[in-house]
Every structure is written in structure tokens, then in C-alpha cells.
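# model this:
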Amino acid sequence: MILVLDVGNTNIVLGVYNKKELIADWRLSTDSKRTSDEYGIQVIQLFLQEKLDPSDVEGVIISSVVPNIMYSLEHMIRKFFEVEALVVGPGVKNGINIKYNNPKEVGADRIVNAVAAHEMYRCPLILIDFGTATTFCSVTKNGDYLGGTICPGIKIASEALFERAAKLPRVELIMPQAVICKDTVSSMQAGIIYGYIGQVDYIVEKMKKEMEAVGEKNAMVIATGGLASLIAKESKHIDKIEPYLTLEGLRIIYEKNQEQVI
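Next up is the predicted model:
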């Protein structure tokens, strides 16, 4: 078995693979103040609840956009799983060609998503990840990562309204029945949800035109992240939702690097 960890600003998503099959996955809150022991006890408990033996873990791979949590996580892996974690970054084989001006600036999660989607579809791609930030990534048929766009995430926008406007409440992120709303809560929901749907479709349209200009026609649009299904219901352009895209990418990168070692 291999353990994969995607460390985001809000959550750590963990998955356990038995060969190519995802047999368990969990979410933990990201907290840089937790010690390696605190994380280790929590992860081991999750394994035991699923009747999985931690000693069966042969390897671990981590992608992270939170540098100050990495010491605790890497130490936790050494102590509780007795292996050295592979950390996605420069020098790690991934199978794509990053065309960013400075490849080191690309978030590990964006690289991992690109790797997974390219391996799965082998066609021009636009990837949308609805996380703490909403990221849009462009990948060519041949696996060139062209770049993309970064926007504030949906939850950030919702929390900002609540925190900065004295009379506006915190609202649940659900699809409202209309845009012309008769109360404050549904008015906020409509503005946030439909506003992001419009943002997604406009950015995708612009990205498709730019990709067509370099010969990458009919790009497939794939969404991932916690709120992907909510936005995809009304979006004109999202073709498919892949909820485990990042975990799949981590598994693929781990396997590529094992092949390199062999």
C-alpha cells in the first residue's frame, strides 16, 4: 500500500492505495501548530477505523502548498510509518513539461492535477480546482503545462462578506432558486454561486481561445475540489468532475519515481 497526502491551506486530504485502487480517503484540517505526534496518532486511528495495518504502507508521497507544516508531517511519516516521504517538487519525475517562466513557482497541487489529467485523457485540458483558491490550469495534448489563473476561492469570498459587512450573515453555500432574490441570505447565495459560475465560464472561454491560438483545440474541462459539483451544475463548459484527481496524480507520480529508481 502507499499513502498519499495533499496538503492544502484549509485541508489535508489523505488516501491509501492498494496498487491502483483507492481503498480509503480522509480529510483533516490543516494546522501548522500540531506536532508530528498529534498528526501521527490521528492518522493511525483513521487506519485502524478502516481496519488497515499501518505497517503495510510501503511508501508515502506528499504534495504541499504549506511549507511550515512539512517538518511535522515528514517527521510523522518517519516515526509512525518508518519510511521516507517523497515530496513533490523540483527533481521529482512527473512526466509533464512545465512552461511557467519560473517552474518552481507552480503550486505542487497544480502539477499533480496536471499529471493525473494528462495520464487519464491525453488531450488538451483545462483543469479547475475549487480549493481555498480556485485555480485554472492549461495542459496540452503532449503534456505541456502552459500556465493558468488563480482566483480567490468561493469560501474566501463568502467569509469576506460576513467579516467585512456588519449586517450580512454567514451563509451556507447552496444553489439558490433565483437571481432576483427576496431575502438577504438567498441574495448572498445567488451573488456568490452564480457570480462564480460566471467567472468560471468566462475564464474558460478565454483560455480555450488562447489554447486554440497555439493549436490546442477542443480542450476538455475537468473540475475537482470540494465545491466542483455545485458549480458544474450550472456551468456551460465543465465536461467532467474528478473528485480524486489530486490523489490519482500523487499515485502516478509515486509510481513514475519508483520506475526511475528501478
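# could you use CA atoms for every contact and neighbour count after this?
Noted.
# SS state for the residue in the chain sticking out farthest from the centre?
Centroid-distance maximum for the chain: K182 at 35.2 Å, with Cα atoms, centre = their mean. Using DSSP: H, G, I helix; E, B strand; the rest coil, the structure places K182 in coil.
# any idea where the helices of the protein begin and end?
Secondary structure of the chain (DSSP state H): helices at 36-49, 70-81, 108-121, 154-164, 184-213, 228-232, 245-261.
# coming back round to it: tell me the spacing between the residue farthest from the centre of the chain and L46.
The gap separating K182 from L46 is 44 Å, by Cα to Cα, to the nearest Å.
# C137 too?
On the measure of Cα to Cα, C137 and L46 end up 32 Å apart.
# the two - which one has more neighbours?
Taking other Cα atoms under 10 Å, C137 and L46 do not tie; C137 has more neighbours (23 against 16).
# for the closest residue to that one other than its chain neighbours, what are its contacts?
The shortest distance from C137 to any residue other than its chain neighbours is 4.3 Å, reached at G148 (Cα to Cα, 6 or more residues apart in numbering). For G148, the contact set (Cα atoms under 8 Å, 6 or more residues apart in numbering) comprises T135, F136, C137, S138.
# I'd like the structure of this one too, to check against the first:
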Amino acid sequence: MILVLDVGNTNIVLGIYDGDALISVWRLSTNDKRTADEYGVQVMELFLQDKLNLTDIKGAIISSVVPNIMYSLEHMVTKYFQVIPVVVGPGVKTGINVRYDNPREVGADRIVNAVAAHEIYKRSIIIIDFGTATTFCAVTAKGDYLGGAICPGIKISSDALFEKAAKLPRVEIVKPSGVICKNTVSSIQAGIVYGYIGQVDYIVKKMKKEMMDLGEEEPFVIATGGLAKLIKEESKSIDIIDSILTLTGLRIIYDKNKEPVS
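Model prediction:
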């Protein structure tokens, strides 16, 4: 079995793979002040909860967009699982050709998603990841990562409105029945949710045109991340939701690289 860790700005998602099967998934809050032992205790409790043994883990891989947390997580994996984790970054085999001006600038999560989508679908793809930031990534049928767009996430947009407009309340991010709303809470929800749906559809439309102008077939659009389902309900551009796309990509990248020495 292998341990995969997807470290985002808000959450760390941990998964356990037994071969190709994802058998456990957990979510922790991201906190770069925690020590390796603090994370280790949390992870041990999760293993006990799911009746898993730490000694069954034979390898690990980490993808992170939070550099300050890496020492604690790498040390935690080495100390508690007795394996050296693969860290997604320069020098790691992915099977993806990154066509960015500076490939080192591309977030590890975006590369991992691209690897999974390319391996699964083998066609032109647009990936939308609804995280702390929302990312749009374009991948060709040959596996070239062309680049994409980055937007403030839905929650960031909502929080900014609450923090900067003194009389507006913080609201739950849910879809109201329409956009002509008769109270402030519903009006904010309509603006955030339907506005974001419009943003997604417009960016995807533009990305599809640019990719097809390069000779690609019409891209297949995959969404992942916590709020993907909410947006897909009204979006005209999302074809499928894959909630474990990043974890799948981590497993694939692990398999492409030599197993670390214990």
C-alpha cells in the first residue's frame, strides 16, 4: 500500500492506495506551524480509525503548494512510516511535457491533475480545480501541458465581500432559486454562485477556442474540488466531475518513479 498526500492552502488530503484501489481518504487542515510529530499523531489516529497498520505502507508521495509545511510532512512520513517520500517537483517523471514559460512556476497540484487526466482520457482536456484558488489547465491529446488560468476561489470571493463591505453578512455558499432575489443573503448567494458559473463557462469557451485553433479536437472538461458539484449543476461546459483526480495523479506519478529506499 502507498500513502498519497495532496497539500493545498486550506486542506491536506491523504489517501491510501492498495494497488489501484483507493481504500481510505482523509482531510486535515493545513497548518505550517504543526510539527512532524503533531501530524504523525493525527495520521496514526486516522489509521486506527480505519483499522490500518502503518507498517503496511511501502511508499509515499507528496504534492504541495505550501513550501513551509514540507519539512514537517516529509519528516513525519520518514519517521512514522519508515519510507522516503517522493515529492512532486523538478526531476520527477510525470509523462507530461510542460510548455510553460518557466515550468518551475506551475503548481504541483496542476501537474498532478494533468497527469491523471491525460492517463485516463488520452485526449484534449481542460481541467478545472475548485480549490482555495480555482485553476483552469489545458492539456493536449499528446500530453503537452499548455498552461491555463487562475482565479480567486469561490470562498475567497465570498470572504472578501464580507470583509470589505461593512453591511453585508457572511453567507453559506449555496445556489438560490434565481438571480432576482428579495433579500440580501439570497442576493449575495446569487451573485457569487451564478457569477462564478458564468465565469467558468466563459473561460472554458475561450480555452476551447484557443486549443482548437492549435489543431486540437474539442477538449473534454473535467472538474474536481469541493465545489465542483455546485457549479456543474448549472454550468454548460463541465462534462464530468472526478473528485479523486489529484489522488489518482499522485498514484500514477508514484508508479512512474523508482520506489524510494526505506
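# thinking again about what came up before, please pull up the equivalent of the residue nearest to C137 of structure 1 in structure 2.
If you follow G148 of structure 1 across to structure 2 using TM-score structural alignment, you land on G148.
# how about CSV for the contacts of G148 of structure 1, with distance to H237 of structure 1 added?
Output for these, formatted as CSV (distance: Cα to Cα, whole Å):
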residue, distance to H237 of structure 1
T135, 15
F136, 13
C137, 14
S138, 14
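# show me the residues you listed that map onto strands.
Secondary structure from DSSP state E places T135, F136, C137, S138 of those in strands.
# may I ask which of the residues you listed has the most neighbours?
Going by other Cα under 10 Å, S138 tops these with 26 neighbours.
# could you measure from it over to R34 of structure 1?
Relative to R34 of structure 1, and taking Cα to Cα, S138 of structure 1 is found at 35 Å.
# find the nearest non-adjacent residue to N94 of structure 1, please.
That would be I253: by Cα to Cα, 6+ apart, it lies 5.4 Å from N94 of structure 1.
# please apply the same query to P260 of structure 2.
In space, P260 of structure 2 is closest to I84, 5.6 Å off (Cα to Cα, 6+ apart).
# was I right about the one you found contacting I62?
No: here I84 of structure 2 does not reach I62: they are 10.5 Å apart, not a contact under Cα atoms under 8 Å.
# of these two, which one has the most company?
Taking other Cα under 10 Å, I84 of structure 2 and I62 do not tie; I62 has more neighbours (24 against 20).
# quick one: the more buried one from Y80 of structure 2, how far?
Distance of I62 of structure 2 to Y80 of structure 2, computed by Cα to Cα: 15 Å.
# can you check A138 of structure 2 too?
37 Å.
# F136 of structure 2 now?
For F136 of structure 2 relative to Y80 of structure 2 (Cα to Cα), the value is 36 Å.
# swap in P260 of structure 2?
Counting by Cα to Cα, the gap from P260 of structure 2 to Y80 of structure 2 is 15 Å.
# again with D37 of structure 2
To Y80 of structure 2, D37 of structure 2 is 9 Å away according to Cα to Cα.
# likewise Y121 of structure 2?
36 Å.
# equivalent analysis for T134 of structure 2, please.
Taken as Cα to Cα, the span from T134 of structure 2 to Y80 of structure 2 is 33 Å.
# I156 of structure 2 too?
For I156 of structure 2, the distance to Y80 of structure 2 - Cα to Cα - is 35 Å.
# same check on I173 of structure 2?
38 Å.
# next: Y39 of structure 2.
Taking Cα to Cα, one finds Y39 of structure 2 at 10 Å from Y80 of structure 2.
# swap in P176 of structure 2?
Taking Cα to Cα, one finds P176 of structure 2 at 46 Å from Y80 of structure 2.
# for I197 of structure 2, same thing?
Applying Cα to Cα to I197 of structure 2 and Y80 of structure 2 gives a distance of 43 Å.
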